[in-house]
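**Q** Predicted model and sequence follow; I will ask about them next.
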Amino acid sequence: MPARPTLLATAGALVALAVACVLSLLVGARTVPLDAAWQAALAFDPGSADHVVLASRLQRTLAGLAVGVALALAGAGLQGMTRNPLADPGILGLNSGAAAAVATGVYLFSFSSVTQFMAAGFVGAALAAVLVYALAAASRTGATPITLAIAGAAVTAGLGSLVHALVILDQGALDRMRLWQVGTLGARDLGDLAAVAPALLIGAVIVLGAARALNALALGDDAAAGLGVHVGRTRVVLGVGIVLLVGAAVSLAGPVGFLGLVVPHAVRLLVGSDHRRLLPLTALLGPVVLLLADVVGRVIAPPAEVQVGVMTALLGVPVFLVLIRTRKRVAL
C-alpha cells in the first residue's frame, strides 16, 4: 500500500485514540465538563469531587490502553502465526485458559494480587493453546481455521464451566471475581498496571518485531523456510509473546473477548495485510475500540454499568458470524 494512505490511517488512528481517551476521562454516570476537568487538573485538589472522578477514570483509561494494545496485538499475531482469520485469544480458548487458571488459584491458594493473577494467566493461556491445537490437529481434516474455532469453542465452554463451578463453591472467590470474570477495566490501580507493564512490553516487542516473519509465514511454511525463516522457532517465540500479552491482559481486566478478532480485520481494510503496517496500526486501534466500548457501557443503563467484556462480545459476535459464513462460502 502507498505511504500516503498508511500515513493518513495512522494519523486518523492517533486522533481517534486521543478522542477515546478524552471521552473515557469525561463521560460516565457523572459527566465532567471539559473546562471543569481542566480546572481540577490545574488546581490538583484531592478533595474535590471532580478530581476524585478523574483520578479513578485515569486509572481505568490507562488500563484500557494496556489491555487494548495487548489483546489486539495478540489477535493479529495469532491470525498471522496460524494463517487463520478466525483466530482470537477468546475464540481459541486462551482467555478462558487464563481465567480458569486464575479461578483455580483463587479457590485453592487465595490468589488476590495482580502478579499472582498474571502468573496463573500465563500458565493457563499456554496450556489452553496447546490443548486447542491438539484437539484440532486430531480431527479428520487437521488444524484448519474451522476446526481450530470449534476446538476453541469447546475448550472455552469447558473451562468456563470450571470457572463458574469454582466461584460457586467459594463465596470469597465469588466476591473477588464477580466483576473480573465478565471483563472490566475498573478493578485495578496504577500499582497493578506497573506490575504487568514488563510482561506487556516484552510481549508487544516480540509480536511487533516478528512482522517480517509473519509476512513470510503468510506464504506458507515451505516458502517461509525458503526465505530464511526458522518456522518452528518463530512460532514458539511468537507463542511466548502472545501468551505474555494475553496473561497480562486477563490479569488486569478479566477475559475480554473478540477484540483481537475485530480490530485486525478492520485494520486490514485500511492498510492491507502487510504486518509491518498492520501490527502498529492494530496496536493503536485496539485501545480505541476497547475504551469506546467501555464508555458506551457506562452510559447506556445509568446509574448501572455494563462491563466492557459484555460490550465487546456484543460487537464481536456478529463479526465472527459473518467471517464464518464467508469462510464457508469460500470453501464451497
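**A** Looks like it arrived, so ask away.

**Q** contacts and neighbour counts: CA atoms only from here.
**A** OK.

**Q** mind listing the helices in the stretch 201-332 of the chain by residue range?
**A** Here the stretch 201-332 of the chain has its helices, by DSSP state H, counting those that start in this stretch, at 211-217, 221-226, 231-253, 259-271, 275-299, 308-331.

**Q** between these, which one is nearest to Ala120?
**A** helix 231-253 (7.7 Å; C-alpha to C-alpha).

**Q** Could you give the separation of the closest one from the chain centroid?
**A** Relative to its chain's centre, helix 231-253 lies at 11 Å (C-alpha atoms, centre = their mean, to the nearest Å).

**Q** now for that helix, which elements pack on it?
**A** Helices and strands touching helix 231-253, by 3 or more C-alpha pairs under 8 Å, 6 or more residues apart in numbering; DSSP states H and E, are helix 49-82, helix 94-109, helix 114-137, helix 190-209, helix 221-226.

**Q** Tell me how far the first one lies from the chain's centre.
**A** On the basis of C-alpha atoms, centre = their mean, the separation between the geometric centre of helix 49-82 and that of its chain is 8 Å.

**Q** Quick check: closest non-adjacent residue to Ala63.
**A** Using C-alpha to C-alpha, 6 or more residues apart in numbering and skipping residues adjacent in sequence, the residue nearest Ala63 is Leu185, 6.1 Å away.

**Q** Gly272 versus the one you found, what's the distance?
**A** Distance check for Leu185 against Gly272: by C-alpha to C-alpha, to the nearest Å, it reads 31 Å.

**Q** These two: which has the busier surroundings?
**A** Just comparing Leu185 and Gly272: by other C-alpha atoms under 10 Å the higher neighbour count belongs to Leu185, 27 against 14.

**Q** pretty sure that one is touching Leu65, no?
**A** No - with contact defined as C-alpha atoms under 8 Å, Leu185 does not reach Leu65; the gap is 10.0 Å.

**Q** let's bring in a second model and compare:
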Amino acid sequence: MAGKKPAARARYAAGLTAGLVLLALAVAGGLAVGAQPVPPAEVLAALFDPDAPHASLVREVRVPRTLLAVTAGAALGLAGAVMQGMSRNPLADPGILGVNTGAACAVVAATVLLGTRSLQAVVWWALLGAAVAVVVVYLLGGRGAGRGTPEGLVLAGVAVTAVLGAVVSGLGVLDADAYGTLRIWSVGTLAGRELPVLWEVLPFLLVGAVLALAVAPALDAFALGDEAGRALGVAPGRVRLLGTLATVLLSGAATAAIGPVGFIGLVAPHVARLLTGPDHRRLMPYAVLTGAGLLLVADIVGRVIARPAEIQVGIVTAFVGAPVLIWLIGRTRRNRRSASTSASRKAVATA
C-alpha cells in the first residue's frame, strides 16, 4: 500500500505535466492559426520584437484573445466542477443551468436600458445576473415531481435560459444600436477582445478560484449527503454558500469577458473525473487545464472552419457539448434505474 501512493502521485504529476504541455501547444496554435496564418518562427519573433512582421497581429489581436480563452475556459471548467460537486448533479454546468445567460441578460439590460458602457460596470452587472439566475434555477428545480433530480434542475435551467434569451431579444428591439454592439458578444466570442478586459475580470476570477479550491475537500464529504457530511464535520450551508459564490464569480466574470459560452463547465469536469477519480482536490486542477484547452481549441476551430470568416466560439462549443449532454442524461437515467433495480432485489432477498 505504501508503494502505491508514491506511484499514484507520480502518475498524477505526470498527467498534469502532460496537460500543461498540451495546453502550451494549443496556445502556440492560438497565436499562429487564423484567417492569416503566421509561421511559428515569426510568432516567436513578433512576441519579442514589436517591429517584426505580423507583430501587430500577434501582439495586439492574438495574444489577448488566447489569454482570455485560457483564463475564461479555466474559470468555466472550475465553476462546472464546483456546481457538479455542490449539487451532486452530473449535469450541472453554468451554461445549462442558466447562470451564463443570467449574466448576459443583466449586461444587455444595463447596456440598453441604463446606457452602461464602462467595462467595470459590465462586470458587476454580469455578477448580479449570474447570482439571480442561480437562485431562480435552484428554486424552480427544487419544486414539483422532479424535485432535486438532475433532470429537474436541467429543465429549470433550460426554462430560465429560454426566458432570459427572449428578454435579451426583446431588449434588442428597444435599442437596436446598443444591442448591435452586443449581438456577437451575446453568442459568446473571443474576437475583438483586448487585454483591458482580462485585467478587469481577473481579480474576480482569482477570488472565485480561491473559494473553489477552499471548498474542494468539503465537496468530497458533501457528496455523501448532508447528514453524512455533518458527521464528517462539514457544514452543508457553508459549503453551499461558498460554492455558489465561487460559481457566480467564476462564471459571471467569464461571461462578462467573452459572453455566454456553454458546455465547457459540463465537459471539462467529466474529462477530469475520468483521469483522476472523484476526489475534488485532484479533480479541480485537471478541470482547470481541460476547460482552458477546450475553449482555446474551440476558438481555433471556429477561426479555420469557415475561413476567411469565423464562427463564434459559443457556437462551436454548443455543437460539441449538446451530444455530450444527451449522452450524460441517458447515462444518469440508466444508473438510476440500475440502482433502483438493485435496491428492489436486495429488499426482496431480505424479505
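**A** All right, it came through fine. Everything quoted here is computed from the prediction, not taken from an experiment.

**Q** Overlay the chains and give the TM-score.
**A** TM-score for the superposed chains, counting by TM-score structural alignment, normalised by the length of structure 1: 0.97, backed by 330 aligned residues with a C-alpha RMSD of 1.2 Å.

**Q** ok, back up a step: what's the match for the residue nearest to Ala63 of structure 1 in structure 2?
**A** The alignment partner of Leu185 of structure 1 in structure 2, by TM-score structural alignment, is Leu190.

**Q** Work out for me the element that match sits within.
**A** Under the criterion DSSP states H and E, no helix or strand holds Leu190 of structure 2.

**Q** Quick check: it touching Gly314?
**A** No - contact between Leu190 of structure 2 and Gly314 fails when scored by C-alpha under 8 Å: they sit 9.1 Å apart.

**Q** Next, name the residue at the spatial heart of structure 1.
**A** The centroid of structure 1 falls nearest to Leu71 when counting by C-alpha atoms, centre = their mean (2.2 Å).

**Q** What's that one aligned with over in structure 2?
**A** In structure 2, the residue matched to Leu71 of structure 1 (TM-score structural alignment) is Leu76.

**Q** Need the nearest residue in space to that match, chain neighbours excluded.
**A** Leaving aside its sequence neighbours, Leu76 of structure 2 sits nearest to Gly265 (C-alpha to C-alpha, 6+ apart; 4.9 Å).

**Q** ok, back up a step: name all residues that make contact with the match of Leu71 of structure 1.
**A** Applying C-alpha atoms under 8 Å, 6 or more residues apart in numbering, we find Leu76 of structure 2 in contact with 94, 250-251, 254, 264-265, 291.

**Q** same thing but at 10 Å, please
**A** Contact partners of Leu76 of structure 2, counting by C-alpha atoms under 10 Å, 6 or more residues apart in numbering, are 82, 93-95, 100, 205, 247, 250-255, 261-266, 268-269, 287-288, 290-292, 295.

**Q** cool, and Gln181 of structure 1?
**A** Here Gln181 of structure 1 is in contact with 96, 99-100, 102-103, 160, 163-164, 167, 174, 250, 253-256, 309 (C-alpha under 10 Å, 6+ apart).

**Q** Check Ala199 of structure 1 too.
**A** Shown in contact with Ala199 of structure 1 (C-alpha under 10 Å, 6+ apart): 70, 118, 122, 205, 241, 243-249.

**Q** tell me which of these is nearest to Ala211 of structure 1?
**A** Minimum distance to Ala211 of structure 1 across these is 10.4 Å, recorded for Val205 (C-alpha to C-alpha).

**Q** Quick check: the aligned residue for that closest one in structure 2?
**A** Looks like Val205 of structure 1 aligns to Val210 there (TM-score structural alignment).

**Q** What lines up with Ala26 of structure 2 in structure 1?
**A** Ala26 of structure 2 maps onto Ala20 in structure 1, by TM-score structural alignment.

**Q** I figured that match was touching Gly286, is that so?
**A** No - using C-alpha atoms under 10 Å, Ala20 of structure 1 is not in contact with Gly286, being 11.0 Å away.

**Q** what do those two both touch?
**A** Leu65.

**Q** higher neighbour count, those two?
**A** Using other C-alpha under 10 Å, the more surrounded residue of Ala20 of structure 1 and Gly286 is Gly286, with 28 against 23.

**Q** Next, the contact list for the more buried one, please.
**A** Each residue near Gly286 of structure 1 by C-alpha under 10 Å, 6+ apart is listed here: 13, 17, 64-73, 259-260, 262-264, 267.

**Q** what do you get for Arg183 of structure 2?
**A** Residues near Arg183 of structure 2 by C-alpha under 10 Å, 6+ apart: 108, 168-169, 172, 176-177, 259.

**Q** Are any of the residues you listed buried, and if so which?
**A** Buried by 16 or more other C-alpha atoms under 10 Å: 108, 168, 172, 259, out of these.

**Q** now for the second one: what does it line up with in structure 1?
**A** Using TM-score structural alignment as the criterion, the counterpart of Val168 of structure 2 in structure 1 is Val163.

**Q** Okay, its match and Val132 of structure 1: tell me how far apart.
**A** From Val163 of structure 1 over to Val132 of structure 1 the distance is 18 Å, taken as C-alpha to C-alpha.

**Q** Tell me the spacing between the match of Leu185 of structure 1 and Trp199 of structure 2.
**A** Distance from Leu190 of structure 2 to Trp199 of structure 2, counting by C-alpha to C-alpha: 15 Å.

**Q** picking that back up, measure the counterpart of the residue nearest to Leu76 of structure 2 in structure 1 to Ala210 of structure 1 for me?
**A** By TM-score structural alignment, Gly265 of structure 2 lines up with Gly260 in structure 1. Distance of Gly260 of structure 1 to Ala210 of structure 1, given as C-alpha to C-alpha: 17 Å.

**Q** Ok, Ala154 of structure 1 next?
**A** 30 Å.

**Q** So which of these two has more stuff around it?
**A** Neighbour tally, Ala154 of structure 1 and Ala210, criterion other C-alpha under 10 Å: the higher count belongs to Ala210, 23 against 17.

**Q** Confirm for me that the more buried one is in contact with Val231.
**A** No - between Ala210 of structure 1 and Val231 there is no contact under C-alpha under 10 Å: 11.6 Å.

**Q** Report the set of residues contacting both of the two.
**A** With C-alpha under 10 Å, 6+ apart, Ala210 of structure 1 and Val231 have common neighbours 81, 216.
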